[in-house]
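Asks: Here is the input, now give the coordinates:
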Amino acid sequence: MKGDPEPTDPISASEIAGVADAVEALRSGAISPEEFRRRRVVMGIYPIREGPDRYLLRVRIPLGRVSPRHLRTLAETADRYATGGGVHLTTRQDVHIYGVEMRRIEGALSFLAEAGLTTREACGDTVRNIVVCPFAGVSPGEVFDVTPYAQALGARLLRHPLGQRLPRKFKIAFDGCRGADHAGLLFQDVGVRAIVSPDGRPGFQVNVAGGLGALPQAGFPLEPFTPVCRLWSTVEALLRIFDRMGDRTNRGRARLKFVAGRLGAEAFRRLLFDERETVESSDPAGGPTMPDPVVTEGADPRGHAGLPAWTGAFRQVQAGLVAFPLRIPLGDISSERLRSLAELTERTGAEARITTAQGILLTDMPEAEGESIAGALRGYGFPPPRAVSIVRCAGTDTCTVGATRVRGLAALLEEKIASMEAETGRQGPVAIRISGCPNGCGHHLVGEIGLRGVARKVNGRLAPHYMLHLGGGAREDGSALFGAPIGRIAARRVPEAVERLLRLLDAERINGEDVGETLARLGQDRFAASLIDLLEEPPERYGEEDFFDLGVSSPEVFPAVSAGKAP
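Replies: Have a look, this model is predicted:
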């Protein structure tokens, strides 16, 4: 999978011309803003807060894997066509380029296309970029490499007629690791896990109808075992059902999970199996070509444990090669560091993979050069991962939907965690997930500590707050938990609240426990009690500064917008 991934469809000249025509039609008044929205979203173009003429481009990164050429192209696009300074990594392994002026959209899309990069169907009511476990193909603990199946499915679905005007977005993810879920399989419309059947056949367990947002639902297994030869027909049947039965009148209830909810799991399964038979009988040779899986032996990961030179580095299943995880603070990476990464991967033959936690995993590094590579990474300004990880959405710095400035909070938490780490030298793994609104782009519901931006009326005025959730995440047994809501905390006191929670977890955790187990053993009330003076504070405790959001140096109306549909 090194070099430029194949196939990475470029945006066609006609698609770029269509965007250019839509821009001119909007500027001349020939089409309405709503019609412009309809045309731009399928091309991965969203408005942002920098002004009425500024947009973000969401670039699809198939498999989350970026070649040296792609890294340089992303850096150059950000510098040449946008506000510059870098890009943002998303939880779907896409890349956001912020601040592109309307008149420069055509040029930016053309420049990306020359390198084989596309924004097509990164947004809108389409099949979104397929998420793939970042450890696929290199993990010593995987069942088999899911990469070829995700790649084949993604290539077939891009521009597929079924995926152009769905009732709502449609999300797919793949993972092959034993006893772990790095792709959020249960929170997708389709979550595909590599398994081996009781009679020894490699294939998949497919979970369907999951989703986050204001009404979260964990996906349920479609059947005990889906053979490789039926993967495409299963997905096509699901898309046909969704296209036919999804609610096109109420976007708030338009996802696949609501179709399954109306029918019930058993009726939904029967409908899907019937539709799959129809797909297979009408086009027996349909679907992309997929290879037979090669099952790995499932080596003990402890035998592949890391390198002293870099926290989190591990020996791959391929002898002599190691993988280095990089922490990308706030999910933001500068153009300079993108170019440095391109130079390093080109020189070493490594591959860069965007992770679902807004980091980067460098694979295929020669173990013999481990120490020198670690030194080079530090020289380029890349830090190793921390035990406490933060994932965030864009928040109101750029997003026109969010309620709070998530980036400002995440930056303060990064500082707080670094200070605690330097002070105590010990912290157990904790996943912090932050969203600026109920849409949940920061996956707050599946964070061990989850924070969702809300507005609370205090003394007749709206003040920025975060609803605290505890105990979310995927479990090793394949189940999922959504974080329980604990209460609202004023935005400026969230860093203090998180510090208390982390200290309590460190003090009370028994060796070998994960956060979920500690929470379950102690009970949520124990953690809520440690925050009693911060949760739902009385109005008399609020000062003028509590009505301004984090990162805002001058007064502004809060909230800037109310959370609503995606732009």
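Asks: make it CA atoms for all contacts and neighbour counts henceforth
Replies: OK.
Asks: Next, name the residue at the spatial heart of the chain.
Replies: Central residue of the chain (Cα atoms, centre = their mean): Thr91, 1.4 Å from the mean position.
Asks: got the contact list for that residue?
Replies: 355-358, 441-442 (Cα atoms under 8 Å, 6 or more residues apart in numbering).
Asks: And for Ile360?
Replies: Shown in contact with Ile360 (Cα under 8 Å, 6+ apart): 325-328, 352-354.
Asks: how does it look with 6 Å?
Replies: Neighbouring residues of Ile360 by Cα atoms under 6 Å, 6 or more residues apart in numbering: 325-326, 353-354.
Asks: Out of the residues you listed, flag the one nearest to Val42.
Replies: Taking Cα to Cα as the measure, Val42 sits nearest to Ile354 out of the contacts of Ile360, at 22.4 Å.
Asks: Would you mind pulling the contact partners of whichever strand or helix holds Arg347?
Replies: Arg347 is located in helix 335-348, with elements delineated by DSSP states H and E. Outside helix 335-348, the residues within contact range by Cα under 6 Å, 6+ apart are 68, 71-72, 75, 85-86.
Asks: to compare against the first, here's another:
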Amino acid sequence: MYVYQDYDQRLLEERVAQYRDQTRRYLAGQLSEDEFLVLRLQNGLYIQRYAPMLRISVPYGLLSSEQVRTLAKVVREYDKGFCHVSTRQNIQLNWPEVQDVPDILAELASVQMHAIQTSGNCIRNITTDEYAGVNPKEIEDPRPWCEIIRQWATFNPEFAYLPRKFKIAVNAVPDADPALIGVHDIGVKVIHNDAGETGFQVWAGGGLGRTPMTGQVIGEFVPWQHLLAYLEAILRVYNKYGNRDNKFKARIKILVKALGAEKYRELTEAEFAELKDGPMTLTEEEVARIQGCFTEPAYRDDVDSGVLDKALQENRAFNRWYHTNTRAHKRDGYRSVTLTLKKTGRIPGDVSDEQLEAIADLADRYSFGELRNTHQQNMVLSDVATDDLFELWEKLDALGMATPNLGLLTDIVACPGGDLCALANAKSVPVAEGIQRRFDDMDYVHDLGPLDINISGCMNACGHHHIGHIGILGVDKKGKEFYQITLGGRGDKLSRIGEKMGPSFESYEVTDVIEKIINVYVDKRLENEPFIDTYERIGMEPFKEHVYG
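Replies: This is a model prediction of the structure:
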């Protein structure tokens, strides 16, 4: 992973000292609430329903075991003993005290972590596929390109006060979209031309929230040398023409739709012509320097395949977990393992200090001291030898992190909702738990096959409900919590926005509605047909008729 140079670390420590003084002045009454608002947001601090929330940046989801241990220490000493993995691969603390945040940031800085640009109208965390670098389907490792973009975007003065927040994702898997580039402000797809040269297909104008849209292709093939210049050109157009008067119409997706993709491309190309071959042009030396930070670990050549085969034959529970929660690896003899944070009765995406400590130990023992956060609020040990899998599974099971439901109905993605968030119209967590408890038969859940349920407590869509096969959105009706259902969203091969099913439901009805939807699927599906394929084949009407009939 990228290791900070002296100037990186110095910049981080200076930022902590600066914010410490700003907090001191605020607490002493020398800064007003409005003056401090801007400053705290620049350091990732929100004020939520009951307490502040601190969002910690995890670039492209990658963490070292040392960083995870520091997170464990922070949540134990400054929070309530747990933290939350967000749908953009970050970490969130839900109960820090305002006066403690400078100390928290200092602890994080000691292990090259921070909360810079995790809020505010700036370029946020750069994200990618959680299996990046080990995914056998990718054409090359996208993480170096993420890091190059991160360094360009961090403290970039031209984009410190954009019309609205801005999100960039990078994908290197052909014919799939595991990084969800289709619903980001800018999506960058790594591609190769006929000559085998690396370039990028660049999308713009995707996003969820109040007006969900999928992005449009702006750059068909941008040579790698000009990646940053092209991204800057897109952002300059947005900075010039984006709506600054109405925050609900300020995202780049609104501008791309208003201008049309062709006009936006024309404006971008005009800006790009001025920037091309300038100071932002990437060199082979600089790209090689960054790529050198993402070297292969010391994989073993003596992995004993017989150990795995024996365990799969002898232990049914392990066999199920292996086929559900592990993924193919580019290296023979290795698998990527997902630690599910979706055990029934726990808040989806939450992880305790004790679990973090244990995960760090497991990363050191089984995965070369690294792990990743996922868009689905889980965690991944990316490089596990297959003859270690059974032993790892036993330890994960003892930690409550071996639930074999990855990508299945109970692997629910949910924002914290009204239990914590000041913006939420309704609670998300009780709805998720109600569905998990209703579908507690793991044999049945496995028989249903792949099925994404995503829940958001408001239109900000932090739970990505628009791209769930089944999406659940909390809405307010005269002070009461209601839930709107969408069907047919997806975020795998190509991101697509789901379709509203009809009038919303009260909270006590939601679990019954989900069961009715599942019953239609079971009745109508072809042999081994996943839910989303059944929906695309039969459409909305059979579901609507059964639910509202």
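Asks: Please state their TM-score.
Replies: With the length set by TM-score structural alignment, normalised by the length of the second structure, the two chains reach a TM-score of 0.88; 512 aligned residues with a Cα RMSD of 2.5 Å.
Asks: circling back to that earlier point, from the chain's centre, how far out does the helix holding Arg347 of the first structure sit?
Replies: The chain centroid and the centroid of helix 335-348 of the first structure are separated by 23 Å under Cα atoms, centre = their mean, to the nearest Å.
Asks: try stretch 397-408 of the first structure
Replies: 17 Å.
Asks: okay, that stretch sits on what stretch of the second structure?
Replies: Residues 419-430 of the second structure are the counterpart of stretch 397-408 of the first structure, counting by TM-score structural alignment.
Asks: Which of the three states applies to Ala194 of the first structure?
Replies: Classification of Ala194 of the first structure by DSSP: H, G, I helix; E, B strand; the rest coil places it in strand.
Asks: ok, now the one 10 residues further on?
Replies: Under three-state DSSP, the three-state class of Phe204 of the first structure is strand.
Asks: so who does it touch?
Replies: 193-195, 225-226.
Asks: what do you get if the cut-off is 7 Å, keeping everything else the same?
Replies: Residues counted as contacts of Phe204 of the first structure (Cα atoms under 7 Å, 6 or more residues apart in numbering) are 192-195, 225-228.
Asks: So which of those is surrounded by the most neighbours?
Replies: Using other Cα atoms under 10 Å as the neighbour test, the contacts of Phe204 of the first structure are led by Val192, with 27 neighbours.
Asks: which one in the second structure is aligned with Asp145 of the first structure?
Replies: Aligned counterpart of Asp145 of the first structure in the second structure: Asp141 (TM-score structural alignment).
Asks: Tell me the spatial nearest neighbour of that match, not counting adjacent residues.
Replies: Gly133 (4.6 Å; Cα to Cα, 6 or more residues apart in numbering).
Asks: Count the neighbours of the one you found for me.
Replies: Neighbours of Gly133 of the second structure under the rule other Cα under 10 Å: 22.
Asks: same check, this time on Asp514 of the first structure
Replies: By the measure other Cα under 10 Å, the count of residues near Asp514 of the first structure is 15.
Asks: Kindly report the same for the one 3 residues further on.
Replies: Counted by other Cα under 10 Å, the residues lying close to Glu517 of the first structure total 14.
Asks: which residue lines up with it in the second structure?
Replies: By TM-score structural alignment, Glu517 of the first structure lines up with Asp533 in the second structure.
Asks: for Leu45 of the second structure, what are its contacts?
Replies: Contact partners of Leu45 of the second structure, counting by Cα under 7 Å, 6+ apart, are 52-55.
Asks: Name the nearest of the residues you listed relative to Cys122 of the second structure.
Replies: Among those, Arg55 lies closest to Cys122 of the second structure (Cα to Cα), at 14.4 Å.
Asks: distance from the helix or strand hosting the closest one to the first structure after superposition?
Replies: If you go by DSSP H and E, Arg55 of the second structure is part of strand 52-56. Following the fit onto the first structure, the mean deviation recorded for strand 52-56 of the second structure is 1.0 Å by mean Cα distance after the TM-score superposition for the first structure.
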